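Have a look at this prediction, sequence included:
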Amino acid sequence: MVKHIAGFTTLTLTVIVLLGTSFQTDETIDLGNYSTEGLNLNYTVIDDIQESDELLALLNENDSDEAFTPYLGKSFVGFKEALAFKESGGNYNSVNTYGYLGKYQFGASTLKLIGIHNPAKFLKNPRLQEKAFLANTARNKWILRRDIKNFVGKRINGIVVTESGILAAAHLAGPGSVKKYLRSYGLDNFADGYGTTVYYYMKRFSGYDTSFVKPNRKAKAI
């Protein structure tokens, strides 16, 4: 019995020595060379937005430019961010070769319709750009309300018409061009200066939930 205990003890000591050897490294790390001094370690991470009412509350506070979540999907925020990425790469400071401004590439004439008369200040104000997008989308939805009712669910040029596709195309080409496209069943297909068509936006941005936007003929960003 004593021999067995001694043998077990020897085996245990051997395993401990071997394990200790296997976890040794050739170099010793000097932690004195590392410091967190001067770093901002106060992180505030927004919770994932799971419920639509939380999203609407954020948008109603006009903080939609800060309401980021990696799970945008087909939400309204997903819609506006996808559209912004196509327009400018999401760059608030962008000005294209035709003079269209900001994250959503607004023209000066459209800005005037929603109450913005200083394009230079608009370009420097991300929050105002977000308000402008919401106001312009609400205005377009009012102008196109009958066409949304009459054409959503129908197939034109091989794609099913959706409300988000209509609103995206209106942002690109104006609501008048979208009316012509829908009422001609795709024959009158406006293209902008870069060759992007109403059809392309109708297809690219179909199926998003834009029910948050309420039609408003007098929508203003200011």
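Great, that's in hand. Residues are numbered from 1 along each chain as shown.

When you work out contacts or count neighbours from here on, use the C-alpha atoms and nothing else.
Will do.

from what I can see Ala168 touches Tyr208, true?
No: counting by C-alpha atoms under 8 Å, Ala168 stays clear of Tyr208, with 10.1 Å between them.

so how many other residues sit close to Asn96?
Around Asn96 there are 11 other residues, counting by other C-alpha atoms under 10 Å.

Please name the nearest non-neighbouring residue to it.
Distance criterion C-alpha to C-alpha, 6 or more residues apart in numbering; nearest residue to Asn96, sequence neighbours excluded, is Gln105 at 7.7 Å.

adding another structure so you can compare the two:
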Amino acid sequence: MTRTYQDYFDALGFRESSSRYAIENPFGFIGKYQFGEAALHDLGYYAIDNSDPNLFRNDWVGNWSGKNGIHSKQDYLNNGPVQEIIIEEWHEVLWRRIEHNDLAKYDGQILNGVPITISGMLAASHLLGTGGLRSFLQSGAVTSPGDGFGTTAYDYMTHFEGYETPFSVNRGQFVVIEGGPGRDVLSSYGGNAVLNGKGGIDTALYSDPVADYDIDSRFDGAWTVTHKQSGPISTDILIDIERVQFSDLSLALDLDGHAGITARIAGAVFGQEAVSDQALVGIGLGLLDNGMHYEALMQLAIDAALGAEAASHTAVVDLLYQNVVGVAPAATEQAHYVGLLEAGEYSVASLGVMAAATALNETNIDLVGLSQTGLAYV
């Protein structure tokens, strides 16, 4: 269901004052939309003659300009229609400030799990000013400043998400979009961009199939994604981005992290061909990304591969040896590794981790090659 710009103002007025025009809060903010002196000064209604020396005190000791028939605070409180005019004027100002501060580019991004939209940015800026919005966005939605009542940027960004507005973002220009320490989903929307995840498990999002793009690793650890179909060629540089999601599949780029662990486990437990099993890889990555530890995933994989036989140390050794070395273990080798398990020097999971980390397993799964192409998953 479409939520219109008027729906947005209705919701904003209700959140600010329960839609009451003739109200003043304990901090001196007035009217349905809880304006202070500074905003009404910027709009030309209050103290434009410098009659109030402190526009952040909200004591309303200055003069009113008479704009739109408002000559006093009481005039303002008594005139609902003018308050509706003022809130639209104010949002024009807010949007210009958002653009001027290079914040409009965050529209459509997901920072720390928080969808960023134009209406959400406008609402957060109305609550806290452009500076408060900037702090929220540039922290990757981790730092969430609040007002005197404890209402935060996060509250307004999420509560006012996704309303229609008359404003739009120029998607064709070069931008640098940075996330934060949380889990971010970043997109250039077809332009040329630097997407920097800056910590956490971050995803670059693309709307077309992977075949429409060239993906290359760079010497400095960054990656480039070049769109080579339908229209002008555009190239993004990905920094500290662990996942790339296309319309048909995804790539995991962190072969020194969760992607490498997943590939090693797949090779050691299920065989080198399992690295190409995109569904299996997706399960492993999902579990690691959501907090499962290496040994726990290894145990889960061995249990899945062996079923009831997972309780047999001999079966575990045979499985790992066959997949890593390529042949069944000799009796002496089998006895050696079974003995380590029986003596408690290794657990099943830790033995699996040892096998997965061997150079032989890394060669089997072509870990070096995967570090240049990424690990595909669905």
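Okay, I see it. The structure presented is a predicted model; accordingly, all values stated were derived computationally and were not measured.

which residues does the residue mapped onto the residue nearest to Asn96 of structure 1 from structure 2 contact?
In structure 2, the residue matched to Gln105 of structure 1 (TM-score structural alignment) is Gln34. Going by C-alpha atoms under 8 Å, 6 or more residues apart in numbering, Gln34 of structure 2 touches 16-17, 24-25.

Quick test: name the residue nearest the centre of structure 1.
Geometric centre of structure 1, nearest residue: Glu81, 2.5 Å, by C-alpha atoms, centre = their mean.

Quick check: chain neighbours aside, which residue is closest to the equivalent of that one over in structure 2?
Using TM-score structural alignment, the partner of Glu81 of structure 1 in structure 2 is Asp10. Leaving aside its chain neighbours, Asp10 of structure 2 sits nearest to Ser19 (7.7 Å; criterion: C-alpha to C-alpha, 6+ apart).

Can you give me the neighbour number for the one you found?
So Ser19 of structure 2, with other C-alpha under 10 Å, has 17 neighbours.

what residue of structure 1 matches up with it?
Looks like Ser19 of structure 2 aligns to Gly90 there (TM-score structural alignment).

And its match, how far from Leu18 of structure 1?
57 Å (C-alpha to C-alpha, to the nearest Å).

Then Lys121 of structure 1?
The spacing between Lys121 of structure 1 and Leu18 of structure 1, counted by C-alpha to C-alpha, is 70 Å.

Now do the same for Ser135 of structure 2: its match in structure 1.
So Ser135 of structure 2 corresponds to Lys180, using TM-score structural alignment.

Contacts only, for that match.
188-189.

From Gly186 of structure 1, how far off is it?
8 Å.

Compare neighbour counts for Ala168 and Tyr208 of structure 1 and give me the winner.
Using other C-alpha under 10 Å, the more surrounded residue of Ala168 of structure 1 and Tyr208 is Ala168, with 26 against 18.

does the more buried one count as helix, strand or coil?
What DSSP: H, G, I helix; E, B strand; the rest coil gives for Ala168 of structure 1 is helix.

That one pairs with which position in structure 2?
Using TM-score structural alignment, Ala168 of structure 1 pairs with Ala123 in structure 2.

what does Leu128 of structure 1 give?
That one, Leu128 of structure 1, aligns with Val82 by TM-score structural alignment.

The helix or strand harbouring Ser371 of structure 2: what's the following helix or strand?
Here Ser371 of structure 2, judged by DSSP states H and E, is contained in helix 367-373. Of the helices and strands lying after helix 367-373 of structure 2 in sequence (DSSP H and E), the nearest is strand 375-377.

could you say what helices and strands that next one packs with?
Here strand 375-377 of structure 2 touches strand 250-252, helix 278-289, going by 3 or more C-alpha pairs under 8 Å, 6 or more residues apart in numbering; DSSP states H and E.

sorry, back to before: which of the contacts of Gln34 of structure 2 are buried, as a PyMOL select command?
This is the PyMOL syntax for the buried subset of the contacts of Gln34 of structure 2, where burial follows 16 or more other C-alpha atoms under 10 Å:
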select buried, resi 16+17+24
